[in-house]
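K.L.:
just coords:
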């Protein structure tokens, strides 16, 4: 009996140490301006639950990315990224000034969060709440002695090579901004959950 209690106690102290480290790293990243401002309220809300801790996040973004589909992801380079809605002028100016060698892609990417849960019941509870909030893309990505790692991601996305686009940038930017607005509504909905 003492042994099993000792193992449980050790697992929770490992969790507490891991969680405290992650919270400190997040606080440092926030103070250095390395965290997307609009996702900070959600991160803080999730971190109020002692059985959870956020590991990484992105609020969602509009991106111009140099990328060659014939090569690996390692060859991609961010040319321009905005974690907000953009103007047609911003995008057209960025396109006009692009001098990279890789084909340029226009992308809209949804929010993404990585969260660690203390144990499987906490992970399942998190996933249940996530799905009730309307987020369908997510799941357990890995299990370690002291935690389960979860990924949660929005579904709003768009990607195409700039050279192949023949439409109106005004219409495309309006669509991208609408997608960012929907992404923002999803994040706000997640903020209202009692994690």
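P.N.:
That came in fine, so what should we check first? Quick caveat, the model's predicted, so the values are computed rather than measured.
K.L.:
when you work out contacts or count neighbours from here on, use the C-alpha atoms and nothing else.
P.N.:
Will do.
K.L.:
residue contacts, the residue nearest to the spatial centre of the chain?
P.N.:
Centrality entry for the chain: nearest residue to the mean C-alpha point is residue 112, 2.0 Å, by C-alpha atoms, centre = their mean. For residue 112, the contacting residues are 57, 58, 59, 60, 151, 152, 153, 154, by C-alpha atoms under 8 Å, 6 or more residues apart in numbering.
K.L.:
another structure for you, compare them:
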């Protein structure tokens, strides 16, 4: 079985699986983006989050900041209010942290040149400790201030998703037009030439700045037979 056939088989298997996320479905703000990618033969999404505000309580016995040591006190994909955070904080027994996390979208790509279309990232986040060993360390006024910042980031994140969708759609349409404008022999020759050139430049170094630490770990753990490349996408300075 060639790599293209293997990729199609792997894509069909992945998209047919049940959604195992906490929510159990794709977030409303990224449905169109996910559909756009999954509608293209060279991509498929493996996980996504449109962006969220969360309040986590870390186990005081935990020695590292890891998700498995956290209790989820509050999570929302919409702007939140101070009262909800205050109520949730009353359940904290350890070190509670208020976080805003922007869009995260993991995409499996058929080949390197497909991944390069999507290989962008963002540092548009927020993470602030609020309690220590269950004791509130900040004032309600400060909590209200943080929530305003988180909500502003949520709104900006939504705008970035819309802009990213439009730019990606334009890029894919342009690619389709380009592919249909040249004879297949020329396309194959051009792709092979492009790949050979990038290979000489050391592809790991050339693409390294686009792959996050989290994805490096994922790539290290993947089987060597995997027919795709996993990247997290979102424009850093969009």
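P.N.:
Perfect, thanks for sending it. What you see is a predicted model; the values in this text were computed from it and never measured.
K.L.:
and the residue nearest to the centre of structure 1, what pairs with it in structure 2?
P.N.:
The equivalent of residue 112 of structure 1 in structure 2 is residue 104 (alignment by TM-score structural alignment).
K.L.:
report the separation between its match and residue 146 of structure 2.
P.N.:
Distance from residue 104 of structure 2 to residue 146 of structure 2, counting by C-alpha to C-alpha, to the nearest Å: 22 Å.
K.L.:
and for residue 9 of structure 2?
P.N.:
46 Å.
K.L.:
just checking, residue 64 of structure 1 is part of a strand?
P.N.:
Yes. Under DSSP: H, G, I helix; E, B strand; the rest coil, residue 64 of structure 1 falls within a strand.
K.L.:
surely it meets residue 76?
P.N.:
No. Using C-alpha atoms under 8 Å, residue 64 of structure 1 is not in contact with residue 76, being 10.5 Å away.
K.L.:
of the two, who's got more company?
P.N.:
residue 64 (24 against 17; other C-alpha atoms under 10 Å).
K.L.:
how about that one, what's its partner in structure 2?
P.N.:
With TM-score structural alignment as the criterion, residue 64 of structure 1 matches residue 55.
K.L.:
surely that match meets residue 73?
P.N.:
Yes. At 5.4 Å, residue 55 of structure 2 counts as touching residue 73 under the criterion of C-alpha under 8 Å.
K.L.:
overlap in contacts, these two.
P.N.:
Both residue 55 of structure 2 and residue 73 are in contact with residue 88, where contact means C-alpha under 8 Å, 6+ apart.
K.L.:
name the nearest residue to residue 127 of structure 1, sequence neighbours excluded.
P.N.:
residue 139 (6.9 Å; C-alpha to C-alpha, 6 or more residues apart in numbering).
K.L.:
just give me the neighbour total for the one you found.
P.N.:
Counted with other C-alpha under 10 Å, the neighbours of residue 139 of structure 1 add up to 17.
K.L.:
roughly how far is the helix or strand encompassing it from the heart of the chain?
P.N.:
In the assignment (DSSP states H and E), residue 139 of structure 1 maps to strand 137-144. Centroid displacement of strand 137-144 of structure 1 relative to its chain, using C-alpha atoms, centre = their mean, to the nearest Å, is 14 Å.
K.L.:
which strands and helices lie in contact with that strand?
P.N.:
If you count contacts as 3 or more C-alpha pairs under 8 Å, 6 or more residues apart in numbering; DSSP states H and E, strand 137-144 of structure 1 packs onto helix 120-132, strand 147-153.
K.L.:
for structure 2, just list every one of the helices.
P.N.:
Counting by DSSP state H, structure 2 has helices at residues 3-16, 31-38, 82-89, 112-118, 140-181, 184-200, 203-207, 213-221.
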